[in-house]
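> I'll drop the sequence and a predicted model, then ask my questions.
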Amino acid sequence: MISTKSLALAAAGLMLATGISYAQSTEVRIGVALEPPALDPTAGAAEAIDVVVYQNIFEGLVRIDQTGAVQPGLASSWTISDDGLTYRFSLVDGVTFHDGTPFDAEDVKFTFDRLLADDSVNAQKALYTPIESVTVVDAQTVEFTLSRPDGLLLFNLGRGDAVIVAPESAESNANEPIGTGPFAFVQWDRGSRVILEQYGPYWGEKPALTKASYVFIGDTATMTNALLAGDIDGTNNFAPEALAVFEGNPQFNVLVGSTEGETILATNNAKAPFDKLEVRQAMAHALNRKDIIEGATYGYGVPIGTHFAPHNPDYLDLTNTYPYDTAAAKTLLADAGFPDGFSATLKLPPLNYAQLSGQIIASEFATIGIKLELINMEWAPWLEDVFANKDFDLTIISHVEPFDIGIYANPDYYFGYNNPEVQALNETLNATTDEAQRKVLAQQIQTIIAEDAVNGYLFELPQTGVWNAKLEGMWQNAPVEGVVLRDIHWVQ
């Protein structure tokens, strides 16, 4: 007698043999390099948080699409007063959080009161300081009053830092996130994966996927093997040095696009000897961007000379401000009082581009007498020691926040740059809504920080995705942080 199980196995074998598929998969497994330290994007700076939760678990009043444009989100529409100081948002009706509690204007007010509170831990709090008050007009209407016009307010409301959270669940979002998005959190197997499932009562258009797993794989060889074995279905940012394995393979689709990630040799401007302009200028002259880009991104990175994305229309090419010139670098070091150079530490997060860049830069700096001790760090200690406590000489990191030149106007930011002229220009930029005027101001700031060699400006980080060829709907470019699931689907 043949069992039902045997018949099922035989049928499955026939499907494999003939290539016939009777059921379309609705699950995706995505490999990501970094495990997030928490899952609340309103209370953490790590990009790894947004990779998992942005537009998947959590949503904002508006959302950013893959072109970088602002689209309606939890707000279906909005009006702006003539003076640019009042924004009135009409909210989508019938929205619920994943725990079943209803979403309304009170949640919006709670979110921004919490974001702007004195004890707020939001990494981008400064972006929202123009918000003077948030007023509940009625359950489906909320009004923002600004202290000054803000040309980037709508875009900033679409970032992961401004997603809407509920008072009932805000305190537990770090470990058990509850949002309004198309996917609900299911479980977090620490060190392994986060699992999301489609939220049945979702208010918007249902995604094609019913389940998504974010699998944490920090090693390139392991990620390669997982892709080839079919253990994962793709990754949004694969190591460029191994892309050749997948290029030309019909089973995979390689998507190369741009990001907002300015990769910099971040410098502790508040610490000797880096508080001397000549030292920073010497280091800038010692950087051979061509070699760094070839070695760290296998040629996929785009050189930058300031902290601005080259694809942005306001970008100014300042890569020749301090051209590669070791003789000039040595002269500047001597002028600064270091004719024989000095020793310093270079703390590197667990990112391939950072560690490869670090090795190349250490070799280049050695030629002008700067001896670097490379210190490889895990992500959590790097965030604490370098980003939070400013306990570092040099580090390498990509700043992936869009239009984030305003960090140079914050003297308390981790690289300790304090320039009143930049602070004044940035204040004017923030209050300016005219695009032509904004461009002039943005380029003035770009020029000053380049000439001050605040950091070593290396390259714009590319996005190099590798995906199963039967998957579609992934973002090629990354105008904001995140792996957005809403459009991803399987095709025959």
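That came in fine, so what should we check first?
> switch to C-alpha atoms for all contacts and neighbour counts from now on
Fine.
> got the residue ranges for the helices in the protein?
Secondary structure of the chain by DSSP state H: the helices cover 4-18, 47-53, 105-116, 153-157, 220-229, 277-285, 289-297, 326-335, 352-366, 379-382, 420-430, 435-451.
> save the ones you listed as TSV, and put in distance to L146 and mean neighbour count too.
Formatted as TSV, those follow (distance: least, C-alpha to C-alpha, whole Å; neighbours: other C-alpha atoms under 10 Å):
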stretch	distance to L146	mean neighbour count
helix 4-18	61	11
helix 47-53	27	25
helix 105-116	13	20
helix 153-157	10	18
helix 220-229	46	16
helix 277-285	38	25
helix 289-297	42	20
helix 326-335	46	19
helix 352-366	39	20
helix 379-382	35	16
helix 420-430	12	17
helix 435-451	19	17
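> here comes the other one, which I'd like you to weigh against the first:
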Amino acid sequence: MKRLLLIFLFVAGFGLLPGAAPVLAESDTLIYSWPGNVGPLNPHLYSPNQMFAQAMVYEPLVRYSLDGNIQPCLAESWDISPDGRVYTIRLRQGVVFSDGVPFDAKAVKMNIDAVMANAKRHAWLELVHQIRETVIVDAHTVKIILKDPYYPFLQDMALVRPFRFLSPSAFPDSGNTADGIKQAVGTGPWVLVESKLGEYDRFERNENYWGKRPPMKTILVKVIPDPNSRAVAFETGAIDLIYGDGQISLDTYDRFRSDPRYRTAISQPLCTRSLAINSGRGPTRELAVRQAIQHAVDKDAIVKGVFLDTEIKADTLYSANIPYCDLKLPPYAFDPAKAESILATAGWKRTEKTGFRTRDGQVLSVDLCFVGNDAVMKAVAEVLQSDLQRVGVKINLLGEEQDSFYKRQKSGEFGLIFNNTWGPPYEPHSYLSSWRVPSHADYEAQSGLPMKPEIDATIGRVLVSTDEGVRADTYRKILTTIHEQAVYLSLSYTTGLIVHGKGMQGASFGPTKNEIPFETMFKE
């Protein structure tokens, strides 16, 4: 009886009863879920705009492909000047925004100028500092002139944000998209047509799309904050697809994987699952404490017990297949005795009453922050708490909503905080570029390092280096220093998960972790 009541309540919340999400024809509608609404989908701004949804509506000049190459998208071709400072870009002709407005050089300049007008907000991305001017050559050609020969220009133009393109008709009257947009209008395969706060977002196929039109007419994204609720919604048929990292617990995924009714898949490694350790606040200001934390964590047990061998242990911030990152740095081996010795040498002594270490009357206590409704983060946090308690470190678990979590990353109000790397095409250049400003947890994690100014200056130099050998040596210097300073606790190289019923076809992983290829999916 309790099971039936539970399913009834879930179904009521997932749009199968009056007053919730609209009832749509099953054959031409794909139903997905996300922990919150997708936001207003301003292509030039960040939270609460959700990246997977921005990528559905807006397109870049060039696209990052599954094979790691840059391919044409809204740009048909491009030339680079011999000095690497001028990119002449020829635009694809015949493209219109979903509202029928032509996509042309004027629209490109209007959008890039809007991003540049809000440059302070995008300070994490070096490209914003490098663009000197965008010049219209003719109706379908633009020149983007840089200050320096910034080598990752095309990779940054392929990112989900901020260099994507909004219809001129959807700009605010001020012309500054930092003030908001009139509506989400892009050139992409999907159009956001309806949002209901706390319930769903509905996307329709863009009938003006220049490329191959998606087979599905509608993508309905239901708001389901809780992973267990999402699993029940999938089992009861209220959603069609589970996709990504942290959408369900890995125990649940393992159960679905062994159920013949469902099809499942695991992606190749997408990025590094790591935590930032704050060198500027609390006990973790001390290198010895950060090093002890590294040696106290049993990564093999986490990979096996939490990730169920769906991920690979990470000993360094980046995997060896990332450009410039095959450095063979010595790992911090799991060695609780060594962790205890490091802490004891640093003066942190265990107290018999609590088992935690103290020094000068201060308890060795660290706040570990995570997104409370992320099943994987929560499970990992609990294991870390147990591992660190064994060596006398008190870990306070702080599970919060996503917006509060990201605010804490920027403010530095954490000891340990989940802070995954970003995956291609951000790595390593864009991610390192972001270290220099307080846009993510990295800046605060590194803020207490005595060599922080030199790290930032070195990042600035490597991003405009034209010598491949110098560039490789400079990346080695940066990443070796960060590794030795123990400001990142890297756990595993993350993967994405797919679960769907046998009636759905075409589900595959996108080229980056922030893009979901709904346009290839269909129902039999």
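Sure, I can see it. Computed from a predicted structure; not experimentally measured.
> drop the TM-score for these two in here.
Comparison of the two superposed chains (TM-score structural alignment, normalised by the length of the first structure) gives a TM-score of 0.86, and 466 aligned residues with a C-alpha RMSD of 2.7 Å.
> follow-up on the earlier one: out of the helices of the first structure, nearest to A139 of the first structure?
The minimum distance between A139 of the first structure and the helices of the first structure falls on helix 105-116, with 5.1 Å, by C-alpha to C-alpha.
> what packs against the closest one?
strand 131-138, strand 141-146 (3 or more C-alpha pairs under 8 Å, 6 or more residues apart in numbering; DSSP states H and E).
> okay, these, which one's buried deepest?
Burial of these is given as mean neighbour count (mean count of other C-alpha atoms under 10 Å); strand 141-146 ranks first at a mean of 20.
> give me the angle between it and strand 131-138.
Here the directions of strand 141-146 of the first structure and strand 131-138 differ by 160 degrees (axes from the mean of the first three to the mean of the last three C-alpha atoms, to 10 degrees).
> mean shift between strand 141-146 of the first structure and the second structure?
By mean C-alpha distance after the TM-score superposition for the first structure, the fitted strand 141-146 of the first structure averages 0.9 Å away from its aligned residues in the second structure.
> what's the match for T180 of the first structure in the second structure?
Using TM-score structural alignment as the criterion, T180 of the first structure maps onto T187 of the second structure.
> show me what contacts its match?
57-59, 95-98, 103, 165-167, 209-210 (C-alpha atoms under 8 Å, 6 or more residues apart in numbering).
> including distance to A75 of the first structure, could the helices of the first structure go into TSV?
Shown next, in TSV, are the helices of the first structure (distance: least, C-alpha to C-alpha, whole Å):
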stretch	distance to A75 of the first structure
helix 4-18	46
helix 47-53	19
helix 105-116	10
helix 153-157	11
helix 220-229	38
helix 277-285	45
helix 289-297	39
helix 326-335	53
helix 352-366	38
helix 379-382	35
helix 420-430	23
helix 435-451	25
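> to V484 of the first structure, which of those helices lies closest?
Using C-alpha to C-alpha, the helices of the first structure put helix 47-53 closest to V484 of the first structure, at 7.8 Å.
> tell me how far the corresponding residue of the first structure for G198 of the second structure lies from I264 of the first structure.
Aligned by TM-score structural alignment, G198 of the second structure pairs with G191 of the first structure. According to C-alpha to C-alpha, to the nearest Å, G191 of the first structure and I264 of the first structure sit 28 Å apart.
> which one of the two has more residues nearby?
I264 (25 against 12; other C-alpha atoms under 10 Å).
> the residue most central in space within the second structure: what's it in contact with?
Taking C-alpha atoms, centre = their mean, the centroid of the second structure lies closest to W422, which sits 5.2 Å from it. Neighbouring residues of W422 of the second structure by C-alpha under 8 Å, 6+ apart: 271-272, 431.
> coming back round to it: closest one to L85 of the first structure among the helices of the first structure?
Per C-alpha to C-alpha, nearest to L85 of the first structure of the helices of the first structure: helix 153-157, 10.6 Å.
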